[in-house]
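In: following is a predicted model, sequence given first.
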Amino acid sequence: MYLGNVINTYNVFQHFYPYFNEVDMDWDKELETALHRSLKDQTEKDHIITLQKFTAPLKDGHISVHRSNSEVFVPAIKWEWIEDELVITRVKDKNSGIKIGDVVTKVNNQLSENYFKEINSRISAGTTGWLNYSAQNLSLSGEKDETLLIEINNKNFVLNRDQKLDRSDNNIRMQEYNYKVLDENIYYLNLSTIKMDTITALLPQLQEAKGIICDLRGYPNGNHDLISHLLKEKDTSKAWMRIPKIIYPDHEKVVGYENEAWEMGTKKPYLGHKKIVFIVDGRSISYAESYMSFIKEYQLATIVGQPTAGTNGNINPFTLLGNIIINWTGRKVVKHDGSQHHGIGILPDIYVSKTINGVKLEKDEFLDKAIEVILN
């Protein structure tokens, strides 16, 4: 069964994956490695890791390998690599003895960097930002009540994985709000949660705002019509989403592509004359990148933060024996000028990086920079 799953996975990507020209890898060699690994797999968990390692070099942030209806549990902390250190960024158990800003030097008796090297080898990611974001979750994940041993300041802490993983929890305090009026009449919009109806109702206030901050560190909540209020002229890009027409095996004689686009119009009131800032980072993927492609192409706002995930296009899932599901990207997406998006993403105009001191002070350094841009 394990060998069959590897071969079937190989064939799906070999014949239908649209991004082989964008990734530097030898798919046949990866097949050979995966077949050898699968012969040694003793458990379903071993086999899922084999499939994860097999698909990781495809650099497709949509790829996930998981068992249908499987539950994932994590301990009551969050962590993140900041300034080359593994830093605690949230502590839900105030009696744990662990503080926000603590540096984790070892995980399960391994140096933190070695522990994450193995975790990263199981993740398919187009950009470093998506790799780091995915690793934050995968590194903490496990079975219910499975323990995790960490070392902080030469002291060991045993953590229990007793909480279900909530992938929607971005660990950003301001994202508790759908929107908020900040000092100086600056409007903050959390595009991960705010509905377009709410934005529409706010349009009179947004017209009078000193500036508007749009936080897209996450996934939009169907509110991309906001773009129409930022466009001065109708969108003219018509071919940035491309469905490959595949007839023959091995991508031979591809007939062409079925081109698609959003073809956004303009809407009143026009907000493009305001100071607009969009915040993005490595977790901004897929639909978020479609959204941001308009902001970048038409220069509708200043973009602050980090490069996005570099993965866009509809997800195509397939199911292997053992009820193992693999998601992947089946549609090809390029930038509006036709250049490569995959593995690059949307690049910010102003780069922002977190600092350990900022974490300790519970500052949102990305939001602080966005406010600074508007005020200056």
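Out: Structure's in. What do you need?

In: make it CA atoms for all contacts and neighbour counts henceforth
Out: Fine.

In: all strands of the stretch 251-376 of the chain, in order?
Out: 256-260, 275-280, 302-305, 315-320, 324-329, 332-333, 350-351 (DSSP state E, counting those that start in this stretch).

In: may I see those strands organised as a markdown table, with distance to residue 1 and mean neighbour count added?
Out: Output for the strands of the stretch 251-376 of the chain, formatted as a markdown table (distance: least, Cα to Cα, whole Å; neighbours: other Cα atoms under 10 Å):
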| stretch | distance to residue 1 | mean neighbour count |
| --- | --- | --- |
| strand 256-260 | 35 | 13 |
| strand 275-280 | 42 | 24 |
| strand 302-305 | 44 | 23 |
| strand 315-320 | 9 | 15 |
| strand 324-329 | 11 | 21 |
| strand 332-333 | 31 | 26 |
| strand 350-351 | 47 | 15 |
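
In: just put those strands in a markdown table and tack on distance to residue 111.
Out: Listed next are the strands of the stretch 251-376 of the chain as a markdown table, based on distance: least, Cα to Cα, whole Å:
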| stretch | distance to residue 111 |
| --- | --- |
| strand 256-260 | 47 |
| strand 275-280 | 30 |
| strand 302-305 | 29 |
| strand 315-320 | 35 |
| strand 324-329 | 31 |
| strand 332-333 | 38 |
| strand 350-351 | 29 |
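
In: which one of those strands lies nearest to residue 21?
Out: Among these, the nearest to residue 21 by Cα to Cα is strand 332-333 (11.3 Å).

In: which elements pack onto that closest one?
Out: On a contact count with 3 or more Cα pairs under 8 Å, 6 or more residues apart in numbering; DSSP states H and E, strand 332-333 meets strand 241-245.

In: now do the strand it packs on: distance to the chain's middle.
Out: 23 Å (Cα atoms, centre = their mean, to the nearest Å).

In: for stretch 331-341, same thing?
Out: Mean C-alpha position of stretch 331-341 versus that of the full chain (Cα atoms, centre = their mean) differs by 18 Å.

In: and for residue 10, the neighbour number?
Out: Residues lying near residue 10 (other Cα atoms under 10 Å) number 18.

In: now do the helix or strand hosting it against strand 241-245, angle only.
Out: Per DSSP states H and E, residue 10 falls inside helix 2-16. In terms of direction (axes from the mean of the first three to the mean of the last three Cα atoms, to 10 degrees), helix 2-16 departs from strand 241-245 by 110 degrees.

In: put this beside the first:
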Amino acid sequence: MKKILLIIILIIAQSIHSQTNFSETQKLAATCKVWGFLKYYHPKVAHGDFNWDKQLLEMLPKIYQAKTKDEFSLVLENWIDSLGEVPAATPIALTKDVQYFDKNFDLSWIKNKKLFSENLAVKLKFIEQNRFQGDQYYITTFNAGNVLLQNENYSNFQPNSKESRLQVLFMYWNLMEYFFPYKYLMDKNWNTTLEEMVPIFINAENEDDFYTAMKKLTVRLNDSHAIFYKYPIKEDEQKKNINYFPAKCKIIDDKIIVTKILSDSLAKADDIKVGDVITKINDKTIKEIISENKEIVNGSNEAFYLKNLEMPILSGYSDNVKLEFLEDGQYKSKMINWYQVHDAHRNEYRHAEIKEKFKILNNNIGYVDMGLLKIKNVPSMIEKLKLTKAIIFDLRNYPNGTYKEISNFLNSKPKEFVVYTKPDLTYPGRYKWSQPSITGLENNDNYKGKIVVLVNEETLSQAEWTAMCFKTADNTTIIGSQTAGADGNVSDFDLIKAFYTRFTGIGVYYPDKHETQRVGIIPDIAVKTTIKGIQEGKDEILDRALEFIEAQK
């Protein structure tokens, strides 16, 4: 009898434990998912029949009060019931001639028995099966198929309000959950990110904490497009001006190398020269700085992360900075001035940087700076370079939409070069494969020489896409280092007037459906810039291209 009684007590204890064994964070994360799901799936919510942000703010106190799974689930069930009946629709048939991409699609959380009752799970599944099929109220697509937010209003956003901060977190997390094409490629699972971010947003003590939290959230996308700008909103911030190091730099082997002087006069004042090696900033090693900024500086890969890190660590509101230099095997520290880059300094830099859009190098080799070439310049470029034995297209920059005209010149016939995934607004979270895009045309008079494309971490987005396009030509070789790994039209928003952010909006793949996101454009011949090369004034990637053209290997 005692044994039976003990078993009964244990069963009751386990039952009580199971009813309370979920944290406030898990509860809010689950609420976020349900709120976002209803926003895009519930026929009346997705149609815009409710002020959905207001509904969330009204529901949060009830969510806080729920102490057990059953209480929590009942709050959500009552909320769903209050939205009105969801009519059972004729089974929604998927289009037969459409190929779906489902690596992002995951509604398995609906069946989470630790958080949701069986009755709630059934209600959510029913809504999925009878989801909204009209024009979404809060989201639409434009241009190439990437999403555009609409009918969102955050004009009353208050960063000092916990509920306001959660509202922003919920909105952003669900936007990425359903409409970021590369969610499946993130370093950390997006569900895990939500649970980790909830307490960070809740505990933000001031505006700066909130903006830091948002920056950390956007960095979790692992997307080189996912920039985050904070607008000055405080009077004291508006009066501040950021000061800069008077040179461009590059991080190589845990060191910062000066690559270009932005103002001869300013650099001369502190004896800054191309090739200088910086090993510490304010007594921190560059390796330490690289490590500690991982959460707040974005990048699809390490190469672009390091590029993105270069400016913020050599700028700030102070007037000077302590730098340690490595010179002739000796470490030397000195105070260096930071400057506001005035127009006089910019003009000085621009004058020194005047370049030709295209030219013929030694040995009848053409060179095109794709960052300078405009569509109107393409006919002249073709006329001048069409009889060269090779053309080097330098894509270590951002091009100006010249791919079509150049591709028609390079290719002898039309070829597939890219395929996309685009969001399906009738089934949020699912994506459709597009038909392959074609480049080039029938052209017996196409360019017959060697084609070389130069790339590095500066090769971002349209530049990567252009490299894919040029690769289809009969005799193309890509030379350089890993590109930025963010290839696809951008979706951006600044609904909350205190900041602006964006993300890659469509998936971009090779015709065989291999990824470019995070990976970047893989060079046929890998060449990395070295400290020694910079100090010797060499362009090692260009030099390797010239060597390849002459040696044909």
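Out: Great, that's in hand. From a predicted model like this one, the values you see are computed outputs, not experimental measurements.

In: returning to what we had before: for residue 202 of the first structure, find the nearest of the strands of the stretch 251-376 of the first structure.
Out: strand 275-280 (15.2 Å).

In: the second structure: matching residues for that closest one?
Out: Aligned by TM-score structural alignment, strand 275-280 of the first structure falls on residues 450-455 of the second structure.

In: what residue of the second structure takes the place of residue 134 of the first structure?
Out: In the second structure, the residue paired with residue 134 of the first structure according to TM-score structural alignment is residue 308.

In: mind checking which of the strands of the stretch 251-376 of the first structure is nearest residue 29 of the first structure?
Out: strand 324-329 (19.9 Å).

In: what about the strands in the stretch 1-150 of the second structure?
Out: So, for the stretch 1-150 of the second structure - with DSSP E, counting those that start in this stretch - the strands run 100-101, 139-142, 146-149.

In: from the ones you listed, which stretch is densest packed?
Out: The highest average neighbour count among the strands of the stretch 1-150 of the second structure, using mean count of other Cα atoms under 10 Å, belongs to strand 146-149 at a mean of 20.

In: show me what that strand is packed against.
Out: Short answer (3+ Cα pairs under 8 Å, 6+ apart): strand 146-149 of the second structure packs on strand 139-142, strand 415-423, strand 490-493.

In: count the neighbours of the closest residue to residue 450 of the second structure other than its chain neighbours for me.
Out: Setting aside the residues directly before and after it, residue 450 of the second structure is nearest to residue 390 in space (Cα to Cα, 6 or more residues apart in numbering), at 4.3 Å. Neighbour count for residue 390 of the second structure, taken as other Cα under 10 Å: 25.

In: what's the closest of the strands of the stretch 251-376 of the first structure to residue 110 of the first structure?
Out: With Cα to Cα as the yardstick, what comes closest out of these is strand 324-329 (29.6 Å).

In: where in the second structure does that closest one align, residue-wise?
Out: Mapped onto the second structure using TM-score structural alignment, strand 324-329 of the first structure spans residues 499-504.

In: how big's the offset between the matching stretch and the first structure?
Out: Taken against the first structure, stretch 499-504 of the second structure registers an average deviation of 0.9 Å after superposition, with mean Cα distance after the TM-score superposition for the first structure.

In: if we can go back for a sec, so which of the strands of the stretch 251-376 of the first structure is nearest residue 344 of the first structure?
Out: Nearest to residue 344 of the first structure among the strands of the stretch 251-376 of the first structure is strand 332-333 (11.7 Å), distances taken as Cα to Cα.

In: got the contact list for the closest one?
Out: Residues outside strand 332-333 of the first structure that contact it (Cα atoms under 8 Å, 6 or more residues apart in numbering): 18-19, 240-244, 312-313, 341-342.

In: got a list of contacts for whichever strand or helix holds the match of residue 134 of the first structure?
Out: Per DSSP H and E: residue 308 of the second structure is located in helix 302-313. Here helix 302-313 of the second structure makes contact (Cα under 8 Å, 6+ apart) with 224, 249-251, 290, 293, 297-299, 457-458, 482-485.

In: same question, stretch 201-208 of the first structure
Out: 187, 212, 269, 271, 274.

In: let's see 7 Å
Out: Here stretch 201-208 of the first structure makes contact (Cα atoms under 7 Å, 6 or more residues apart in numbering) with residue 271.

In: list the buried ones in it?
Out: Within stretch 201-208 of the first structure, the residues that count as buried by 16 or more other Cα atoms under 10 Å are 203, 206-207.

In: again, but for stretch 367-374 of the second structure
Out: Using 16+ other Cα under 10 Å as the test for burial, stretch 367-374 of the second structure gives 367-371, 373.

In: give me the stretch of the first structure that that stretch matches.
Out: Against the first structure, stretch 367-374 of the second structure falls on residues 188-195 (TM-score structural alignment).

In: aligned to residue 125 of the second structure, what sits in the first structure?
Out: Alignment note (TM-score structural alignment): residue 125 of the second structure has no counterpart in the first structure.

In: so stretch 17-27 of the second structure matches what in the first structure?
Out: Mapping stretch 17-27 of the second structure onto the first structure (TM-score structural alignment) gives no aligned residues.

In: thinking again about what came up before, who wins for neighbours among the contacts of helix 302-313 of the second structure?
Out: residue 484 (32 neighbours).

In: and that residue, what does it touch?
Out: Taking Cα under 7 Å, 6+ apart, one finds 224, 300-301, 303-304, 457-460, 520 in contact with residue 484 of the second structure.

In: the counterpart of it in the first structure and residue 346 of the first structure, how far apart?
Out: Counting by TM-score structural alignment, residue 484 of the second structure corresponds to residue 309 in the first structure. Using Cα to Cα, to the nearest Å, residue 309 of the first structure is found at 8 Å from residue 346 of the first structure.

In: residue 308 of the first structure too?
Out: Distance of residue 308 of the first structure to residue 346 of the first structure, given as Cα to Cα: 5 Å.

In: and residue 146 of the first structure, by the same measure?
Out: Distance from residue 146 of the first structure to residue 346 of the first structure, by Cα to Cα: 38 Å.

In: residue contacts, the residue lying closest to residue 270 of the first structure once chain neighbours are set aside?
Out: Computed as Cα to Cα, 6+ apart, the closest residue to residue 270 of the first structure that is not its neighbour in sequence is residue 229, at 4.9 Å. Shown in contact with residue 229 of the first structure (Cα under 7 Å, 6+ apart): 266-272.
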